[in-house]
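1. predicted coordinates and the sequence they were generated for:
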Amino acid sequence: MKMKRDVYISLICALAINASAASINLDTIEIQSSTIDDKYQDNTTEVSNTYTMSGTEVEEFHAQNIADVLNTIPGVTVRKNENDSNKIHIRGIGAEMYMGEKPGVAIVIDGVPVQERAGSINIDMDNIESIKVIKGGASYLYGNDALAGAIIITTKRAKGKNEGVVATEQGSYGYQKYIASYNYATENFATYLQANYKKSDGYWQDSDYWTKSINGKFQYYVDDTSDVTFGFDKTKRYENDTGSITYATYDPTTQTYTYNADVNKKSYGEVGYATDYDIDLTKLFITYSKDFDNGSNLMLQVYQYDDTTTNQSAAFDSNRDGLRDDHLYDSYANTLQKGVKSEYRIDGTFAATMLGIDIARNKEDKNSKYRVNSTDRAGVLHPIGEVASDTTSKENISAVYAELKYAFTQKLTTTFNVRYDNIAYDYTNNLTAYNRETTFNEISYRAGATYKLDKKSSFYANASTGFRVPTLSQMYAGDLITSTYSGTYTNNTNIKTEKTYNYEIGYRLKTNLFSYNLSVYQLDRKDVIGRSSGNYASTRGVDVFYDNMADVRNRGVELSILSDKKQMVYFTLNYTYLDSKYTRYDEYNLILRDQITDRDYVAGVYNLTGNTIPRTSKHTVYLEGNYRVLKPLLITADVTYRSSQYADEMNQIKVNGYAVVNLRLKYNTKISHFPIEMFAKIENLFDEQYYMMPRVTGDRNDDGLYDVRDMGLTVNPGRTFLAGLSAKF
């Protein structure tokens, strides 16, 4: 294995040496796909479909949740929860999952792929310098789980000026936010510091939350060619329930239904699987950057991210009245990420290279304790405080990656990426001393080209890959999972690595008035890892194991048109067409409740090959219009439309599409030489009701039938209001 690894490293180094040795009379070619720094934002030779927003553009949304921003981007869909805990999908990948799984999207903050649970982005919305979205398999830069792309967020930098900002926002359901920031600079250093507090009572029952954070950066200029940046973020958050309900609950004694989607939109009486989250985040990093005389650049980053979360989990029906009303466990999880990343660039007249290393040492400690007295199915009493589980998981990543850009002519530029990952997992059950280890070696790549028709337009094309390795809990489910309710688990150590293959062609055009980006793609997902009984569909007495259960093919079109923001009237139009289907899904178990025995049973095994992936809409449109009535006054209206979607893998339950209209007003003025900005916004202007991430996996309401009444969903909050004021000094 060592010899194989050395061969790949030698090949990467050879690419760098060859690329920097020759020279022809062309414009300087630059590497833009850095994982550490985003100062290379020119996309004229970018071979993938990317979408970039500046921090200013993000702030224009005055979004309470980052989902409000990301959902405007073609190809991106975000399940929106209260606060910033969201589930992100790109090009339909991961849309069939809806709870705690990884979404197949790399979340990269200040260059570090952060292991945010279930695709959440724990970041201060007012501390964003830029957001860049790379679509298609992106493991060639970010490694494991970048099946469908990456969300790259750079936090605000220290600037070469002295300036302070204070701001406040007030909105519906007790929403409040307060911000204070200050930037200070001298000839030798610059520093930026920001404090943020926000809270809300929430729309749904027990959906209140609050966030307190302080973050900043200190940049020291070593000399004219090098600098050191220290960044930190300390955030404490509290989150409660997400408002999930069952469409219609069933009372077997009266044989009647209660249609909660109509009479209980705020989820009174229903308890989510997990709630009452206390989150403590600490993010630290130091980055060194050095420019050399030959046009090359070195960046080195050392980081440590610490995420400690406690919550109540495993909702259950304590009084057996048919409704979950309590939680069985107090759960604890600490995720500690430590690592070193380094990149060395060589920009030349006809070629450019970037070499990188990524060394990460990640560890997660998890435990759960009974928070109530509980008697299991075997009649054993578990008292309050008894430890139910205690595990330690380690993930060691050692990776090298490279990018080569080569200009054959003034018009044709090619790009090649390759990454080699060595991933080692170590799992220990601290209660039983049970231990398992495994190692994966994966190669991912991208190859593409851009062809400039002229200075304003170009074609681009690429093929890229992504991967996700199976987890130890999937491979050794028979040893690690003991739930009797979910069936009898068995081990399967032959699970293949899940892979994606993305193929796309696109066209870019930028004129004085408009910019266009149109891409057509096919994203094949091979060997999807899932449970033999179906995701979240299982029953006692059935053997359950994880395996490569399905293949998926996603095809689509993404269009973005932006007009010149300097005009009195300007607009943004983003459109997505997505056709997402199972090309292989041989066995799906439909689980129903037997009304006589009051037990679950397998009602049938189905072949779902050819079915549409649930929770994917074929058509998504975001249209934003802006009218500058006066120089200081801007009116913005936008509409988001999503067509219908299936709520289940069997494609028997369809949910109607919807359109939501928002309205914003912004006014800028000065008071005693202090710049003042005031804004107001109405979200969901026409109070449209729709269901957020509907899902059906079986007989949820235990009535012995499989129909729309089994749907789990969250009803949107309806029309909301928000207003704010900020001042610079």
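-> That came in fine, so what should we check first?
2. use CA for all of it now, contacts and neighbours both
-> Will do.
3. and the helix or strand where I279 lies, what does it pack against?
-> Here I279 is covered by strand 275-291, with elements defined by DSSP states H and E. In terms of contacts (3 or more C-alpha pairs under 8 Å, 6 or more residues apart in numbering; DSSP states H and E), strand 275-291 is packed against strand 226-239, strand 296-316.
4. go with 10 Å
-> Packing partners of strand 275-291 (3 or more C-alpha pairs under 10 Å, 6 or more residues apart in numbering; DSSP states H and E): strand 209-223, strand 226-239, strand 296-316, strand 326-347.
5. tilt between that strand and strand 296-316?
-> Relative orientation of strand 275-291 versus strand 296-316 (axes from the mean of the first three to the mean of the last three C-alpha atoms, to 10 degrees): 170 degrees.
6. all the strands of the stretch 51-200 of the chain, in order from the start?
-> Assigned by DSSP state E, counting those that start in this stretch, the strands in the stretch 51-200 of the chain fall at 76-79, 87-90, 106-109, 112-113, 128-135, 149-155, 163-171, 175-185, 189-200.
7. check the offset of stretch 37-52 from the chain's centre.
-> Mean-position distance between stretch 37-52 and its chain equals 19 Å (C-alpha atoms, centre = their mean, to the nearest Å).
8. give the buried residues for it.
-> By 16 or more other C-alpha atoms under 10 Å, the buried positions in stretch 37-52 come out as 37-38, 44-52.
9. mind checking which of these are in strands?
-> 50-52 (DSSP state E).
10. could you dump the residues you listed to TSV with distance to N334?
-> As requested, those are exported to TSV (distance: C-alpha to C-alpha, whole Å):
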residue	distance to N334
T50	33
Y51	33
T52	32
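11. next one for the comparison:
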Amino acid sequence: MLFTVKPISRIVAVICAGAMGSAFADSVPVTTQKMDEVLVTSTTIDDRFASKRDEPSSVHVISGQTVDAQRPENMIELLQSIPGVTADISSGDEIKIKLRGVENQRYMGEKPGVAIVIDGVPVFERTGKVNVDLDNIESIRVIKGGASYLFGEDALIGAVIITTKRGAKYKGITVAADAGSYDYTRKLVRAGFANDWGSGHIQVTEREGDDYYWQSGYKTSYIDGNMRMFLSDTSDLTFGFEKSDRLKDKHGSVKGATQANLDPTGSIGRDFTRKYDVELQKLNMTYSKDLSASSNILATAYEYRDQTFYWSSPQRVAADGQAISDSSPGAQELYTTNNDYHQTQRGVKGEWRASSGSLGWLTGVDLRRNKYENFNTARVDYCGRVDYTPPYTCSPTNLVRAGEVFTDSVTDEAVNAIYGELKFVPAPSWTLTANGRYDHLALDYATGQTREIATPFTRDKSFNVSSWRGGANYAVNNNMDIFGNVSTGFRAPTAEQLYNGSISPTSTKVLNNENLRPEQAINMELGARARTSLFGVPYEVEAAIYQVDRKDYIMSTVGQYSASSTSVQEMYDNIGGVRNRGFELSLKSDRKREYTLDLAYSYIHAVFTDYENYYQTLGSPYVANPVMVHYDNTGNAVPRVPRHSLNTTAGWQPNERFRLALEMDAKTWSWADEINQEKLPGRTLFHLHANYDIRDKGPLGAKWSLFARVNNLFDHKYWTIARGTNDAADYLTGQYDSVYNADDLSIVVGKPRTWIAGVSATF
């Protein structure tokens, strides 16, 4: 079943009008109130000051209690209840978070345009995805709009701030176990303490499963914890750590609509990457001191390590020049490249916040020292180029031997930044907010000798970038606020984009561009939040309209993921333009009532405003000069951005122990490619959740919690994602037909009906 556009729009319009009308009618004017001392709640370190009141930007919060009750297999099961979240999903439990359709045209290992911050640590993984222990989340806070004014680089469209579990409420022993479809299991043990001088806990979690897709099994092990010590009545010291080992195979994609229908699990064919082995480690320490009732300092130091190894690039041509198709015997083990990536992020941050009367302020410093190491080698002997005409041979220049080095580079990144916020309350109804941040970023790039680079070299580049936000919040009455803001976000060029030609010096198809500038995004937002009632049921409502303009975003001169040739050379430049406009509505009902209804709706219209050159490859890209067809994508819709998305959850809670909820998640169709030819169909899914909690001591003197969930309740067939770029080889024969159509899409078929159930006990 698929909800069409007009019914969704009409339903949302009626709900929005009714909710906001009630908020206007049922409340007391704010002018009767006394002006309170202003409080600054912004921070990049801790969420202890978090508040939505007086905030000029759209903010959504998911509590740890909600996370624990849902027992999600991946984070999208939580975030889909927030309007505007457009995440990339594959097999296993990892996702790439995106907001408001920004960066949906990209799907490789690029940064997502969203700052991911875990316990004050700005986290970026090699895959661009988010890996965090879902059983160790205290809260998730999503800030929309440009957020570089607080978090710096890549906060183009917002930030997701995750705070891990901490505090006295986790004292005691907790054990839990889940089981589900495709041999999914989850095991957890947590031990915590609390006394007069502090509190802490340590937790061990393991998740694994075969998953629905062929060769897509995964296993994740976590050990994490937190300890908080009270140094005095006004100060404390918090130490947190997390170590994870993640093994994951294929992402679950198939090639084309025909294979999606006949072989949805991908038993024939190959993903572009396989055999992920990821080790992550996060250490952080935070000091907090209340200087007075209206003044506080926070300081944190952290280290985050990411070591990622994986295979990439399926072998297409043997060393003797013979073609290897995806269905060839043993082909699923034939990949050309070993990728070994090491990343270390270290930093310190400090903040001082204070207030005096109608003024409040925050000042902060952010110092980062990051290192990114890439070492990629050939896994097998193979031929890099072949013309596919008899006799099949491979010239010595195209023959690659196992062990040859493709990449041996180190990038050192230094970030020195200062930032601040000023809040001013000129009248009881008004709160004005101004933010600013200044970043100095320095890149030092060095490469060793590789297959293409005979003489090692070094390069360096630095950028100075300013970011800001200006906003206001107007309290219409005690129950309703209107807010608005203009903000910026930025992304700095990478070493690979700056020195593309130097990294591949023997190629006549790629060029350097050392004049690249950091790309900027301008965000404008106007919204309202209210506490109101609808049909007699209390609700928290938030609605917003927004526009995001990116006029100089960095992209390839031949188009996204396109090939290049001697006549059509590739270079990165500030030439892209995108505009995202939309409307969002969120309704949250009181969870303590017998009947509840939550709703998250988003409308997104995302188009390329400047995309003059896109070259689509027809036929094999492995020949010396592939056939390339030119497109001007200016005015086209950004792919994989559904115009309408609706998530609703209806709950029934007859008593304090039992809750049953039915969730509906609907998306309309979107384009699967940048030329707007092939489509990703819309879909409507239903999920059923049940929880039963014994909050008083039950059997064995423990507090018990039981849950069960059925995803895709009605076993609906659908595609999770579809991505189209160029003509692709047939998944059976390996031949190119020089025609681009639905059989050239990379598709992840949605999972059929699945179940999961579990139990936990706290002693």
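-> That came in fine, so what should we check first? It should be emphasised that the depicted structure is a prediction, and the values quoted were computed from it without experimental measurement.
12. can you add distance to Y203 of the first structure and give the buried residues of stretch 37-52 of the first structure back as TSV?
-> Shown next, in TSV, are these (distance: C-alpha to C-alpha, whole Å):
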residue	distance to Y203 of the first structure
D37	38
D38	37
T44	44
T45	46
E46	42
V47	43
S48	39
N49	36
T50	34
Y51	32
T52	31
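13. longest helix of the second structure, counting residues only.
-> helix 5-25 (DSSP state H).
14. now that helix: which residue numbers in the first structure?
-> Helix 5-25 of the second structure lines up with nothing in the first structure when matched by TM-score structural alignment.
15. check the offset of that helix from the chain's centre.
-> 30 Å.
16. who are the packing partners of it?
-> Right, helix 5-25 of the second structure is packed against strand 457-477, strand 480-491, strand 519-534, strand 537-556, strand 572-589, strand 595-610, strand 644-652 by 3+ C-alpha pairs under 10 Å, 6+ apart.
17. in TSV, list these along with distance to G701 of the second structure.
-> Output for those, formatted as TSV (distance: least, C-alpha to C-alpha, whole Å):
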stretch	distance to G701 of the second structure
strand 457-477	48
strand 480-491	45
strand 519-534	40
strand 537-556	36
strand 572-589	33
strand 595-610	31
strand 644-652	28
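18. now render those strands as JSON lines, adding mean neighbour count and distance to S91 of the second structure.
-> Conversion of these to JSON lines gives the following (neighbours: other C-alpha atoms under 10 Å; distance: least, C-alpha to C-alpha, whole Å):
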{"stretch": "strand 457-477", "mean neighbour count": "19", "distance to S91 of the second structure": "36"}
{"stretch": "strand 480-491", "mean neighbour count": "25", "distance to S91 of the second structure": "28"}
{"stretch": "strand 519-534", "mean neighbour count": "23", "distance to S91 of the second structure": "31"}
{"stretch": "strand 537-556", "mean neighbour count": "21", "distance to S91 of the second structure": "28"}
{"stretch": "strand 572-589", "mean neighbour count": "22", "distance to S91 of the second structure": "28"}
{"stretch": "strand 595-610", "mean neighbour count": "21", "distance to S91 of the second structure": "25"}
{"stretch": "strand 644-652", "mean neighbour count": "22", "distance to S91 of the second structure": "22"}
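19. can you say which of the ones you listed is nearest to V204 of the second structure?
-> Nearest to V204 of the second structure among those is strand 644-652 (31.1 Å), distances taken as C-alpha to C-alpha.
20. spatially central residue in the second structure, please.
-> I97 (1.7 Å; C-alpha atoms, centre = their mean).
21. how about that one, what's its partner in the first structure?
-> Checking TM-score structural alignment: I97 of the second structure goes with I88.
22. is it correct that that match is in contact with D68?
-> No. Under the criterion of C-alpha atoms under 10 Å, I88 of the first structure is not in contact with D68, lying 11.7 Å apart.
23. so what sits against both of the two?
-> Common neighbours of I88 of the first structure and D68, using C-alpha atoms under 10 Å, 6 or more residues apart in numbering, are 78, 80.
24. in the first structure, what residues pair with stretch 599-612 of the second structure?
-> Under TM-score structural alignment, the match for stretch 599-612 of the second structure is residues 573-586.
25. so where in the second structure does the host helix or strand of A723 of the first structure end up aligned?
-> A723 of the first structure is part of strand 720-728 when elements are defined by DSSP H and E. The alignment of strand 720-728 of the first structure onto the second structure (TM-score structural alignment) spans residues 754-762.
26. and the strand holding A723 of the first structure, how far from the second structure on average?
-> Its matched residues in the second structure lie on average 0.5 Å from strand 720-728 of the first structure after superposition (mean C-alpha distance after the TM-score superposition for the first structure).
27. quick revisit: centre of the chain to the strand holding I279 of the first structure, how far?
-> Centre-to-centre, strand 275-291 of the first structure and its host chain are 17 Å apart (C-alpha atoms, centre = their mean).
28. stretch 684-692 of the second structure now?
-> Taking mean C-alpha positions (C-alpha atoms, centre = their mean), stretch 684-692 of the second structure and its chain are 24 Å apart.
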